[in-house]
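Colleague: heads up, no residue letters with this:
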């Protein structure tokens, strides 16, 4: 009788493997005096992308006792976004890595035509908003089979 090794678990569960893409409108006050998108706006764009990724995968933390907290943010600015007070940018978010107590999302910000303007990696942890205790980042149970937070 031969024993085959058990294959390692995939990095991304099937339900979490697809990226989420969302168009985010820009506002006139998002631009600085030089007519460039202010660098402080990019983390806000990434946060919008993270919320949309969670909702697209069935996690709605708005009424959950759990809060996703940013543990690490790495952001590379690739290209200047010029003044366009009614323009839009596309934020693409996908699961990049996971561990027992955190998960990392890869996020790209691009012009609608596809030209990348920024790239981010965001490591998140889960904290119970009432007890302030760290919670395991078990994404499968968090997302639950019904599309709501378990």
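Modeller: It's in. These numbers come from a predicted model, not from an experiment.
Colleague: For the rest of this, base every contact and every neighbour count on C-alpha atoms.
Modeller: OK.
Colleague: can you give me the strands for the protein?
Modeller: Taking DSSP state E as the criterion, the chain contains strands spanning 20-25, 66-77, 88-99, 102-110, 116-128, 134-135.
Colleague: deepest of the ones you listed, which one?
Modeller: Of the strands of the chain, the one with the most neighbours on average (mean count of other Cα atoms under 10 Å) is strand 102-110, at a mean of 22.
Colleague: next, the one to line up against it:
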């Protein structure tokens, strides 16, 4: 990747936790981690200048790997950070590496998400040309 391209960005999103994010054992529910990663992906895309909300393209998850490393204990007003960066590219997909971290920097989970692009109307797979995504009609970031 060429230096200066927006997709080389490592973006950190701070996400507030909610009381209902925790399970009966007082730990952050496993399903919440997937939501945290999704928030991180959206914010990474917006930080890179891509907003697909009104675009003809839709990003779809092709593969998700999530490793839980440490428990996050009950803290209904706590915050976690999601660090997102581009890990791999191929003609029809791209993979993001994501870490979920406590405010002290301790990594509590790591994820890798492979995404593809699909045309909203035709449902056809679209090449994952990330630079071309900057030119796709949609809301300005």
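Modeller: Noted; the coordinates are in hand. Predicted, not measured: the structure shown is a model, and the values here were computed from it.
Colleague: List the TM-score for the superposed pair.
Modeller: After superposition, the two chains reach a TM-score of 0.93 (TM-score structural alignment, normalised by the length of structure 2), with 139 aligned residues with a Cα RMSD of 1.9 Å.
Colleague: so which of the strands of structure 1 gets nearest residue 50 of structure 1?
Modeller: Residue 50 of structure 1 lies closest to strand 88-99 among those, at 6.7 Å (Cα to Cα).
Colleague: quick one: contacts of the closest one?
Modeller: Contacts with strand 88-99 of structure 1, where a contact means Cα atoms under 8 Å, 6 or more residues apart in numbering, come from 11-12, 16-26, 45-46, 49-50, 53, 103-112, 137.
Colleague: picking that back up, I'd like the strands of structure 1 written out as TSV, with distance to residue 35 of structure 1 added.
Modeller: Converted to TSV, the strands of structure 1 look like this (distance: least, Cα to Cα, whole Å):
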stretch	distance to residue 35 of structure 1
strand 20-25	16
strand 66-77	16
strand 88-99	15
strand 102-110	18
strand 116-128	15
strand 134-135	41
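Colleague: biggest helix in structure 2, by residue count?
Modeller: helix 30-47 (DSSP state H).
Colleague: could you give the angle of that helix to strand 107-119?
Modeller: Helix 30-47 of structure 2 runs at 60 degrees relative to strand 107-119, counting by axes from the mean of the first three to the mean of the last three Cα atoms, to 10 degrees.
Colleague: Quick check: chain neighbours aside, which residue is closest to residue 23 of structure 1?
Modeller: residue 90 (4.4 Å; Cα to Cα, 6 or more residues apart in numbering).
Colleague: Quick check: the gap between the one you found and residue 131 of structure 1.
Modeller: Using Cα to Cα, to the nearest Å, one gets 36 Å for the distance from residue 90 of structure 1 to residue 131 of structure 1.
Colleague: which residue is nearest the middle of structure 2?
Modeller: The residue lying closest to the centre of structure 2 (Cα atoms, centre = their mean) is residue 41, at 2.1 Å.
Colleague: what's near enough to touch the alignment partner in structure 1 of that one?
Modeller: In structure 1, the residue matched to residue 41 of structure 2 (TM-score structural alignment) is residue 50. Residues near residue 50 of structure 1 by Cα under 8 Å, 6+ apart: 93, 105.
Colleague: hmm, 10 Å instead?
Modeller: Contact analysis of residue 50 of structure 1 by Cα atoms under 10 Å, 6 or more residues apart in numbering lists 20-22, 44, 56, 68, 91-94, 105-107, 122.
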